[in-house]
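> compute the structure for the input listed below.
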Amino acid sequence: MRTTFFAGSFDPFTLGHKDIADRVLAMFDRLVIGIGYNEYKAGRRSLPERIAAIKRIYEGDSRVSVVTYTGLTANAAAEAGACCLVRGVRDTRDFEYEKAIAEVNRRLFGIETLLLFADPSLSYVSSSMVSELEHHGYDVSQFLPGK
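Model prediction:
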């Protein structure tokens, strides 16, 4: 069974994240969505809220599991039995950043990274942007998956 690991803060889990996750599910048997936790970086949503939101989206799909982790993503992926990491790329800045991390993960941990380019209609969506709009009282539902 081929498992992949999709890591992020997912604060919140956006339509862009869902698009990447859904495309991964078309290629792999199992997807582990890993919510990275950094005690020094407070998110707008608690870990339980983020976990519940993602589980609601994939309710009934036994191919998807949600975990939280601290430390290095490559270690969490190995613990999950993943053959590779999956990352979404929106633009050249994302690409350069992800390329460098992918090389480190491959050299140090022996795990490959699959980069999926964002759907052009969603490439402007980021968790940071959604959180900022939400913080200022705007309705952000158009950027978030239903369910």
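
> contacts and neighbour counts: CA atoms only from here.
Will do.

> state the helix or strand in which Arg106 lies.
helix 92-109 (DSSP states H and E).

> list the buried residues in the helix or strand just after that helix.
Using DSSP H and E, the helix or strand that follows helix 92-109 in sequence is strand 112-117. Across strand 112-117, burial judged by 16 or more other Cα atoms under 10 Å covers 112-116.

> repeat that for stretch 61-80.
64-66, 68, 73-78, 80.

> before we move on, what about stretch 38-53?
Buried, per 16+ other Cα under 10 Å, within stretch 38-53: 43, 47, 50-51, 53.

> second chain to compare with the first, below:
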Amino acid sequence: MKIALFPGSFDPITIAHVDILKRAMPLFDRIVVGIGLNSSKQNFLSAEKREEIVKTVFQSASNVEVQLYEGLTVDFCAKIEAKYMIRGIRSAADFEYERAIAQINQTMMPDVETILLLSKPEFSAISSTIVRDILRNKGNVAPFVPQEALAFL
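Now for the predicted structure:
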């Protein structure tokens, strides 16, 4: 069984995240959306709310599940028996960052491959950081998040 992890904070999930995950779904038998908990990070949404939103967005996807995790992502891969990690790339800067992380992860856990999927051009400017800023300032995030998420935001 091909199991992949799609890790992130998803604070909040964006249409760019959804696009990456939908494009990855046919490639794997099971994809775990891993919502990483980082105590040093100030999140906009609670972990439970992020989990609920992602579950709602992918409720009809039979091969997608959502789990919260703490600690190293490679340790979580081992726990769920994932041999693949899915990451989205929007820019050259994202590539450099993701390449470094993938190489470190490869050293720590050689049997896990990182799969980098390029963002579609229309989604390359969308990030959770920008969406959080719009939310904090009471702006309209409807063009940037999945419709199922709007009820939670």
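
> mean shift of the helix or strand containing Ala52 of the first structure relative to the second structure?
Using DSSP H and E, Ala52 of the first structure sits within helix 47-57. Superposed on the second structure, helix 47-57 of the first structure shows a mean distance of 0.5 Å to its aligned residues (mean Cα distance after the TM-score superposition for the first structure).

> which secondary structure elements does that helix contact?
Secondary-structure packing of helix 47-57 of the first structure (3 or more Cα pairs under 8 Å, 6 or more residues apart in numbering; DSSP states H and E): strand 64-69.

> which residues does the strand it packs on contact?
30-37, 47, 51, 54-55, 58, 76 (Cα atoms under 8 Å, 6 or more residues apart in numbering).

> mind putting those residues into JSON lines with distance to Phe10 of the first structure?
Putting the contacts of strand 64-69 of the first structure into JSON lines (distance: Cα to Cα, whole Å) gives the following:
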{"residue": "Arg30", "distance to Phe10 of the first structure": "19"}
{"residue": "Leu31", "distance to Phe10 of the first structure": "15"}
{"residue": "Val32", "distance to Phe10 of the first structure": "13"}
{"residue": "Ile33", "distance to Phe10 of the first structure": "9"}
{"residue": "Gly34", "distance to Phe10 of the first structure": "9"}
{"residue": "Ile35", "distance to Phe10 of the first structure": "7"}
{"residue": "Gly36", "distance to Phe10 of the first structure": "8"}
{"residue": "Tyr37", "distance to Phe10 of the first structure": "10"}
{"residue": "Leu47", "distance to Phe10 of the first structure": "9"}
{"residue": "Ile51", "distance to Phe10 of the first structure": "9"}
{"residue": "Ile54", "distance to Phe10 of the first structure": "9"}
{"residue": "Lys55", "distance to Phe10 of the first structure": "12"}
{"residue": "Tyr58", "distance to Phe10 of the first structure": "14"}
{"residue": "Ala76", "distance to Phe10 of the first structure": "16"}
